[in-house]
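Enquirer: Just a sequence and a predicted model for now, questions to come.
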Amino acid sequence: MTAYEGELENSKYKLLGFENNKNLAVIMIIATGKVIKIKLSEVLNSEIMENLNKMEVKNIYKKFYSQGGALTAYDLNDRHESSWMIYIILNLLLFTFYIFTSIAATKPIYLESLGIIITPGTFLYPLTFLIVDLLNENFGLRLARKAIFFAFASNAMIIILLYGSTFLPGLPGWKLDTPYNDVIIHVSSVLVASSVSFLVSENINSYLLCKIKELTNSRFLFLRIFLSTLFAVIIDSFVFCYIAFYGSMQNNDILNMIYVQIAIKVCFAFFNILPAYGARSLFKRYMTDSQTK
C-alpha cells in the first residue's frame, strides 16, 4: 500500500505520533484540526481505530504491544468473551426497560395531589439513556448504535405481531374480544410513537456523548452524561407525547405532560451520573479480574 492510498483511508482522525513516557497516542481530528492525546488502550476500544488508515492502525498495535504490559493471546480471548457478556447483558436491560416503558406509556395517570399528568414509564425510561451511555463508554458509538437498532427492531416486531393478532377471529361469545382489540390498537399506536422517539433521541444521545468525549479528551464523564441526556430527553418527550396523544388529548394537557416528563427525566439525568461512574468502575474491575484468572 502506498502512502497516498493510506491517506485516502483517513476520514475523521490522523495519527500524529506517540508520547512514550505517558503511553499516549497523539491524534488529530481532521475536521477541526484539533490535536488530542489519548491512552493507547482507550484508542484500541474507540471508534478512532475505524477511521485510521491501515499503516496507522498497524503502528498503534505495534506501539501498544511493545510496551511490555500487553495481554497475551489467551488473555485477549478471555477478555473478548467477558466483554461480549457485558454487552449482551446491557442489551437485554435496554430492551427490557424500553419495552416495559413503551407499554406502560399507554396509560396516562393523573397525580391529583400534584395536579400533573404523566405515564408510568416516565420514571424508568431515563435508565435507557444510562444504558446507552454505558454502551458508548465501554464499546464505542458503533456498537451502541447496534444495540439501539436491535431494541428498535424488536419493538417493531412486537407492534406487527400484536396488531396482526387483532385480525384473528375471536372465540364466539368471548366478551373480551372487542376490548382486547381496542387495547392492542391503542398499545400499537403508543409503541409506534415510542419507537420513533426512541430511535431519534437515543441516537442523538449517543452522538452527543461521543462528541463531548472528543472535545473533553475523555475527561468529565459527569458532563457528557448529563448534557447528552438533557438534550435527548427534551427531544424524546416532545416527539413521543405528540405522536402518542395528539388528537386524543387537548394540546394544553399534552404540553403539561411534556414539561413534567422533561422535569422528571432531567432529575434522573443528575442521578444517572453516580451509576455511570460506578458502572465504569465495576466494568474495569470485572475485566481486570477476568484477565488474571
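Expert: Good, I have the coordinates.

Enquirer: going forward, measure contacts and count neighbours with C-alpha atoms only.
Expert: OK.

Enquirer: All the helices of the stretch 101-250 of the chain, residue numbers only.
Expert: 126-165, 177-215, 221-245 (DSSP state H, counting those that start in this stretch).

Enquirer: Between helix 177-215 and the longest one, find me the angle.
Expert: Taking axes from the mean of the first three to the mean of the last three Cα atoms, to 10 degrees, one finds that helix 126-165 is oriented at 150 degrees with respect to helix 177-215.

Enquirer: re earlier: ranking the helices of the stretch 101-250 of the chain by burial, who's on top?
Expert: Neighbour counts (mean count of other Cα atoms under 10 Å) averaged over each of these peak at helix 221-245, with a mean of 21.

Enquirer: Mind listing residues that contact the helix or strand just after that one?
Expert: Toward the C-terminus, helix 221-245 is succeeded by helix 251-271 as the next helix or strand (DSSP states H and E). Outside helix 251-271, the residues within contact range by Cα atoms under 8 Å, 6 or more residues apart in numbering are 116-118, 122-123, 126, 225-226, 229-230, 233-234, 237-238, 241-242, 245-246.

Enquirer: Same question for helix 251-271: list its buried residues.
Expert: Neighbour-count burial for helix 251-271, with 16 or more other Cα atoms under 10 Å as criterion, is recorded at 254-255, 257-262, 264-266, 268-270.

Enquirer: packing partners for the next helix or strand after it?
Expert: Next in sequence after helix 251-271, counting helices and strands by DSSP H and E, comes helix 273-292. Judged by 3 or more Cα pairs under 8 Å, 6 or more residues apart in numbering; DSSP states H and E, helix 273-292 is in contact with helix 73-104, helix 126-165, helix 221-245.

Enquirer: And here is the other one:
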Amino acid sequence: MSTSSHLHSPTQRQYKYYEFVMAAFVAVYLCSNLIGPAKAAQVVIPGLGPVTFGAGVLFFPVSYIFGDVLTEVYGYARARRVIWAGFGAMVFASVMAAVVVALPPAPTWTNQPAYEIAFGSTWRIVAASLTAFFCGEFVNSYVLARMKIRSNGRHLWQRTIGSTIFGEGVDSLLFYPLAFWNSGLIPNELLPGIMLAQFITKVGVETLFTPLTYKIVAFLKEAEREDHYDVDTNFTPFSIKV
C-alpha cells in the first residue's frame, strides 16, 4: 500500500493533471447551478410514464465523480482546496448574475424577462445551493477517504458509490427544505418525493459512470505516480492547507 503522506511532502509534489481536474470540477459545478436549474425537463420512461426533473440533475452528479477522483488520487486535503475553489466561484458567479440582472436594460433590448428567468435566482435558493454543496461535497470526500483506509484501497466501486450516497443524501436533505419549504414555489407535501427522485437519479448517474471513474482513476494514479491514503489527515473542512 502506497501512502504518499509518508513518502513525500505534499507541498513539494508537482502534478501534471491536478489543475485540469480542478478546472473541470468547478466548470461542472457552475454549469449545474447556472445552466441546468433554469429548465424543467420531462422524459417518458417505459413503465413509469412522464418524469419531470430539473435539467441541472444532468450536471451535478458529475461534480461528485470529479470529487471522488480527486480524493481517491490526490487525497482529502487537495480535494478540499478544489471544493473551496468551486464554492468561491459560485459565490462570485451568483453575485455577478444578480448585478447583471439588476442593471437597467437598454430600451432596445427586450429580453430582460427571459434573462431574469434564466439567471435571476432568489438569494434563498442561492444560499441553499451553496450550503448543500459545501456540506455534501465534504461529506462525500470524507467518507471516501475513510473507506479507502478501512478497505486498504480495495473495491473502488464501493467507495465511489457509498460516498455518493452519503454526500448526495446530505445535499438533497439540505437543499430542498432550505430553498423551498414554505416558499410557495413548491407545495411542502411534494418536497419529500422530489428529494427522493433527485437523490435516486444522482446516485444512479454515479453508478452508471463507475466504469469511466475506474479508467480515470487508473490513468491519473499511473500518470501522477500518486495513490494517496489519508492516514494522518486533518479532516476539518475549514482549511485550504495541504
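Expert: Done, it's in. If you're wondering where the values come from, they're calculated on a predicted model, not measured in any experiment.

Enquirer: How close are the two chains, by TM-score?
Expert: Overlay of the two chains. TM-score (TM-score structural alignment, normalised by the length of the second structure): 0.78; 216 aligned residues with a Cα RMSD of 2.4 Å.

Enquirer: mind putting the buried residues of helix 251-271 of the first structure in a markdown table, distance to residue 284 of the first structure included?
Expert: Output for the buried residues of helix 251-271 of the first structure, formatted as a markdown table (distance: Cα to Cα, whole Å):
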| residue | distance to residue 284 of the first structure |
| --- | --- |
| 254 | 43 |
| 255 | 42 |
| 257 | 39 |
| 258 | 37 |
| 259 | 37 |
| 260 | 36 |
| 261 | 33 |
| 262 | 32 |
| 264 | 30 |
| 265 | 28 |
| 266 | 28 |
| 268 | 24 |
| 269 | 23 |
| 270 | 23 |
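
Enquirer: Which pair in those has the greatest spatial separation?
Expert: Taking Cα to Cα as the measure, the buried residues of helix 251-271 of the first structure span a maximum distance of 24.7 Å, between 254 and 270.

Enquirer: that older thread, distance to residue 291 of the first structure for the helices of the stretch 101-250 of the first structure - can I get that in a markdown table?
Expert: Listed next are those as a markdown table, based on distance: least, Cα to Cα, whole Å:
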| stretch | distance to residue 291 of the first structure |
| --- | --- |
| helix 126-165 | 16 |
| helix 177-215 | 27 |
| helix 221-245 | 25 |
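
Enquirer: ok now do the residue most central in space within the first structure, which residues does it touch?
Expert: Residue closest to the average C-alpha location in the first structure (Cα atoms, centre = their mean): residue 132, at 2.3 Å. With contact set as Cα under 8 Å, 6+ apart, residue 132 of the first structure has these partners: 94, 144, 148, 202, 206.

Enquirer: residues contacting the second one?
Expert: By that I understand residue 144 of the first structure. Counting by Cα under 8 Å, 6+ apart, residue 144 of the first structure makes contact with 132, 135-136, 206.

Enquirer: counterpart of it in the second structure?
Expert: Per TM-score structural alignment, the equivalent position to residue 144 of the first structure in the second structure is residue 79.

Enquirer: Which residues are in contact with the residue in the second structure that residue 240 of the first structure lines up against?
Expert: By TM-score structural alignment, residue 240 of the first structure lines up with residue 175 in the second structure. When contacts are counted by Cα under 8 Å, 6+ apart, residue 175 of the second structure touches 128-129, 131-132.

Enquirer: Nearest to residue 1 of the second structure, out of the residues you listed: which one, please.
Expert: residue 132 (34.0 Å).

Enquirer: roughly how far apart are that closest one and residue 81 of the second structure?
Expert: Applying Cα to Cα, to the nearest Å, the value for residue 132 of the second structure to residue 81 of the second structure is 17 Å.

Enquirer: can you check residue 135 of the second structure too?
Expert: Using Cα to Cα, we find residue 135 of the second structure at a distance of 14 Å from residue 81 of the second structure.

Enquirer: How about residue 121 of the second structure?
Expert: Distance, residue 121 of the second structure to residue 81 of the second structure, using Cα to Cα: 26 Å.

Enquirer: With residue 95 of the second structure instead?
Expert: From residue 95 of the second structure to residue 81 of the second structure the distance is 21 Å (Cα to Cα).

Enquirer: start and end residues in the first structure for stretch 89-107 of the second structure, please.
Expert: Residue span in the first structure matched to stretch 89-107 of the second structure, by TM-score structural alignment: 154-172.

Enquirer: what's in contact with the matching stretch?
Expert: Applying Cα under 8 Å, 6+ apart, the set of residues contacting stretch 154-172 of the first structure is 95, 99, 177, 180-181, 184-185, 188, 191-192, 195.

Enquirer: swap in stretch 135-153 of the second structure?
Expert: 1, 64, 67-68, 71-72, 75-76, 79-80, 83, 154, 156, 159-160, 162-164, 166-171, 229-231, 235, 237.

Enquirer: Let's see that with 7 Å instead.
Expert: Outside stretch 135-153 of the second structure, the residues within contact range by Cα atoms under 7 Å, 6 or more residues apart in numbering are 67-68, 71-72, 76, 159-160, 163-164, 166-168, 170-171, 229-230, 237.

Enquirer: counterpart of that stretch in the first structure, which residues?
Expert: Mapping stretch 135-153 of the second structure onto the first structure (TM-score structural alignment) gives residues 200-218.

Enquirer: For that stretch, what is the distance to the chain centroid?
Expert: Offset of stretch 200-218 of the first structure from its chain centre (Cα atoms, centre = their mean, to the nearest Å): 10 Å.

Enquirer: and if you look at stretch 68-75 of the second structure?
Expert: With Cα atoms, centre = their mean, you get 14 Å for stretch 68-75 of the second structure.

Enquirer: Off-centre distance for the match of stretch 89-107 of the second structure?
Expert: With Cα atoms, centre = their mean as the basis, stretch 154-172 of the first structure stands 29 Å off its chain's centre.

Enquirer: before we move on, what about stretch 276-284 of the first structure?
Expert: Chain-centre distance of stretch 276-284 of the first structure: 16 Å, with Cα atoms, centre = their mean.

Enquirer: Can you state the residues of the second structure onto which it aligns?
Expert: Taken onto the second structure by TM-score structural alignment, stretch 276-284 of the first structure occupies residues 213-221 there.

Enquirer: mind checking how far the residue of the first structure positioned farthest from its centre is from residue 180 of the first structure?
Expert: No residue in the first structure sits farther from the centre than residue 173, which is 46.2 Å out by Cα atoms, centre = their mean. Distance of residue 173 of the first structure to residue 180 of the first structure, computed by Cα to Cα: 14 Å.
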